[in-house]
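J.: Need coordinates for the following:
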Amino acid sequence: MGGRREGPLMREKGQSLRGSRIAIAIVIGVLLGCVFAVFYPHGLFISDPPIRNRRIGHSDLKISSASCESSEKVDTLKSDILSLSEKNAELMKQVKDLTGKLRLAEQVKDHAEKQVLVLGKPHKAGPFGTVKGLRTNPAVVPDDSVNPRLAKVLEEVAVQNELIVALANSNVKAMLEVWFTSIKKVGITNYLVVALDDPIEEFCKSNGVPVYRRDPDEGVDTIGKTGGNHAVSGLKFRILREFLQLGYSVLLSDVDIVYLQNPFNYLYRDSDVESMTDGHNNMTAYGYNDVFDEPSMGWARYAHTMRIWVYNSGFFYIRPTIPSIELLDRVATRLSREKAWDQAVFNEELFFPSHPGYDGLHAAKRTMDFYLFMNSKVLFKTIRKDANLRKLKPVIVHVNYHPDKLPRMKAVVEFYVHGKQDALQSFPDGSE
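T.: I've put the predicted structure just below:
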């Protein structure tokens, strides 16, 4: 059999057909590649899932470890925040104290500048006998931020920015009743009791007596509740400071006092401190030349001394000035450090002059009329025995010289208010 041979035409046709198929296949492949590229950008198969899983597991361990570390850090941060909060509170307290001191320093500076303005100007001296020096210090700028609650109370109670103030606890309840009853009888409205315990606060409210209850103060508050006369007497210097900073003049009063007239009608108000005296006559009350005799000195045996009986720290009028506040600070500071009688310290700070190692207080002072602002020594030793002096009506009587205070206070009321002429006769001059 002879083989079949293709012609040239058939060969060309077959080659053309194969070329078309290849071209179509290429086009189809490109199109499929584009489709897969769009829908499967990361390929059809993931070649390393185990590795990926292992990486995730390792990360989980890291996250778990980090969570523990984060928890510890959070606790540490909380502790640090608490510590910082406590330090911040302490710093705020220090800032408040410094602000108060700065404000007072500014007032001192202002006071000093005013003095310089007055004293710095050259003045010609007037005619003989007409020259008078400066006496009255300017009042401080009121600062309600010191005690807003007290400031509100004082706005309601004070008259012309002044009032009577007494401190009291339950130990002096009976005397306090005689005290405020006599005040009401005279018609005085500007007075205030600083209650040092709850029973006294309630007692005052029930009797229509203006009262202010102090905020609790550790240490100081204990003295106020349980302390005797001297302890409470020392506490008053610290408490009075706020009244002065708020811009009020205070007539400080112990409760062993009977009021027979309005004391505000008899004040001069020309000094920082205006106080009653423990003196019993002109010499002892207002000062005298006391001659000290030392024979061994021969020609110079006589030494002249100036003496005055002390001011009574249980009844004095104090103005809101820088020297007054400095006086209260000095006395309160010394009483907190020394075992001393507050009246002795009060007088030492008022009267001791500047000397090497000590700067005296530059405060103006005035002694009250001892017949008007009468102590019980004057009354029982002198007044009741003199027919003419018995006709005098004092402004107040302070039973400061005698321990049997309550019966003597009642006797004073009977004598001066009810006119019972023999009410004072049964008592001895002094104490028994």
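J.: Please make it C-alpha for all contacts and neighbour counts, starting now.
T.: OK.
J.: Shouldn't residue 346 be within a strand?
T.: No. Per DSSP: H, G, I helix; E, B strand; the rest coil, residue 346 lies outside any strand segment and is helix.
J.: if I look at it, how far off is residue 334?
T.: Going from residue 346 to residue 334 by C-alpha to C-alpha, to the nearest Å gives 10 Å.
J.: quick one more, to check against the first:
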Amino acid sequence: MALGAVWAALVVLLGAAMCFSAWSLSCARGATVGARGVAPSARARAATERWGRAPSELAVAADGLAPNALRAREAASWAEYARTPPADSPLNRAIRPVLDAVAVRREVMLAIANDVMMCTNPKTCWWDGGNILASFIEVNRAANITNYLIIALDDAVGAACRAARAPYVRIDLAVPDAQKGSRGANMISTLKYELLADVLLMGYAVLVVDLDLAFLRNPFAHLVRDADLEGSSDGFTRGWAGGQLASVSDRSMGWGGGGLYSQLFTINVGCVFVQPSPRTVALMRRVAAALRAKPAWDQQVFNEILLSPGYAERPTHGVSLRVMDHLLWANSKTFFKSERARFFPGATASAPMPVMVHMNYHPDKHKRMVCVIDRYLHGKPDACDAFPGGSEKGT
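T.: Alright, predicted model coming up:
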């Protein structure tokens, strides 16, 4: 019995020594985040208090979170993009009072427009004629959308908004040198990201939209708000819009020749709801920086950054994503083609009303926009029936 007691005591002492050694080693390496069993650093605690969560996507290298120097540099660059702009910047002074006036529960719809959207010059009006700006204002009024703001890039748009009693603010925004010479619509779209970052930093949630959307219902009543970002999809089926798995087969690998990969259509930057957070600010500034660096289609750049997971030296950005229901937030291929039987059931049958239809797939944008308005808002059930599903007759 005495010998057994001695052995038991030795085991207890040895275990205590090992625990003390492990604790000492942890202390020698420095305190890191609480998930590692040690109190978080003061810097991590301050970040958590400021933003409501530990900003792992902005991995502060000084806290020992980055596994290598390259990833630390990348993470630091994300942190830089989340910086707060000067409170007295010209943009803040111009836009903040208008946002305060039109926003509802600090949520606002933003659209950027120049006179091209009025089709004042047929040479630049590439969608076969029609005043898209006027139709956009009309449908917003019909859908009782009051918390929207048009960013007028020239005096002509400002005058048109005043005449229509539409909320607007006149701002000059410079197209990045790298994007000059591209299509007019693309150049305008590149301007939204830096602007979005500043508005998000003011504490507003933003539904940023193109003007070739026909809103049939108030979109703010149909947002889920469970993610940093809710975006409409260019997908035209449930699988393409919401995501699906596909498979590959390599017979040369025999038993191990199969594999799965994910498929997800791009988010359309012409209808995206963004919540204010350091993650979304960093995302918008990251996109803006990429567009300043070289010529590119902004929607492609946006999706490459948003949809790419953390990998190798690329850090995770932490932006959570919800894809909008493609039957409620419908693109024109969904409405006119892939779900035509649903939306075109015949003149006497009732058809579901989407929240909006975005004329992104068809070049005759305004004509199709007008037909959607006539059908749902002006009581003409067959207004869109003559339009083909595709852009060619017979499709």
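J.: Residue 346 and residue 334 of structure 1: who's more crowded?
T.: Of the pair residue 346 of structure 1 and residue 334, residue 346 is the one with more neighbours under other C-alpha atoms under 10 Å, namely 23 against 16.
J.: The residue mapped onto that one from structure 2 - nearest residue in space that isn't next to it in sequence?
T.: Using TM-score structural alignment, the partner of residue 346 of structure 1 in structure 2 is residue 302. Leaving out its chain neighbours, the residue that sits closest to residue 302 of structure 2 by C-alpha to C-alpha, 6 or more residues apart in numbering is residue 287, at 5.8 Å.
J.: Helix, strand, or coil at the one you found?
T.: Under three-state DSSP, the three-state class of residue 287 of structure 2 is helix.
J.: so what's the equivalent of it over in structure 1 up against?
T.: Using TM-score structural alignment, the equivalent of residue 287 of structure 2 in structure 1 is residue 331. Contacts of residue 331 of structure 1 were listed using C-alpha atoms under 8 Å, 6 or more residues apart in numbering, and they are 237, 342, 345, 346, 349.
J.: Try it again at 10 Å.
T.: In this structure, residue 331 of structure 1 makes contact with 234, 237, 238, 342, 343, 344, 345, 346, 347, 348, 349, 350, judged by C-alpha atoms under 10 Å, 6 or more residues apart in numbering.
J.: Distance of the residue nearest to the fourth one when sequence neighbours are not counted relative to residue 346 of structure 1?
T.: If I follow you right, that is residue 342 of structure 1. Distances taken as C-alpha to C-alpha, 6+ apart place residue 234 nearest to residue 342 of structure 1, at 5.5 Å, with adjacent residues excluded. Going from residue 234 of structure 1 to residue 346 of structure 1 by C-alpha to C-alpha gives 10 Å.
J.: Residues that sit against both of the two, list them.
T.: 313, 331, 332, 335.
J.: Which parts of structure 1 are strands?
T.: Using DSSP state E, the strands of structure 1 run over 162-168, 191-195, 211-213, 249-253, 257-259, 273-277, 288-293, 302-307, 311-318, 365-367, 373-375, 396-398.
J.: Reformat the ones you listed as TSV; add distance to residue 71 of structure 1 and mean neighbour count.
T.: Shown next, in TSV, are these (distance: least, C-alpha to C-alpha, whole Å; neighbours: other C-alpha atoms under 10 Å):
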stretch	distance to residue 71 of structure 1	mean neighbour count
strand 162-168	56	23
strand 191-195	52	22
strand 211-213	49	19
strand 249-253	60	23
strand 257-259	69	26
strand 273-277	65	25
strand 288-293	81	13
strand 302-307	77	12
strand 311-318	62	23
strand 365-367	68	19
strand 373-375	74	23
strand 396-398	71	25
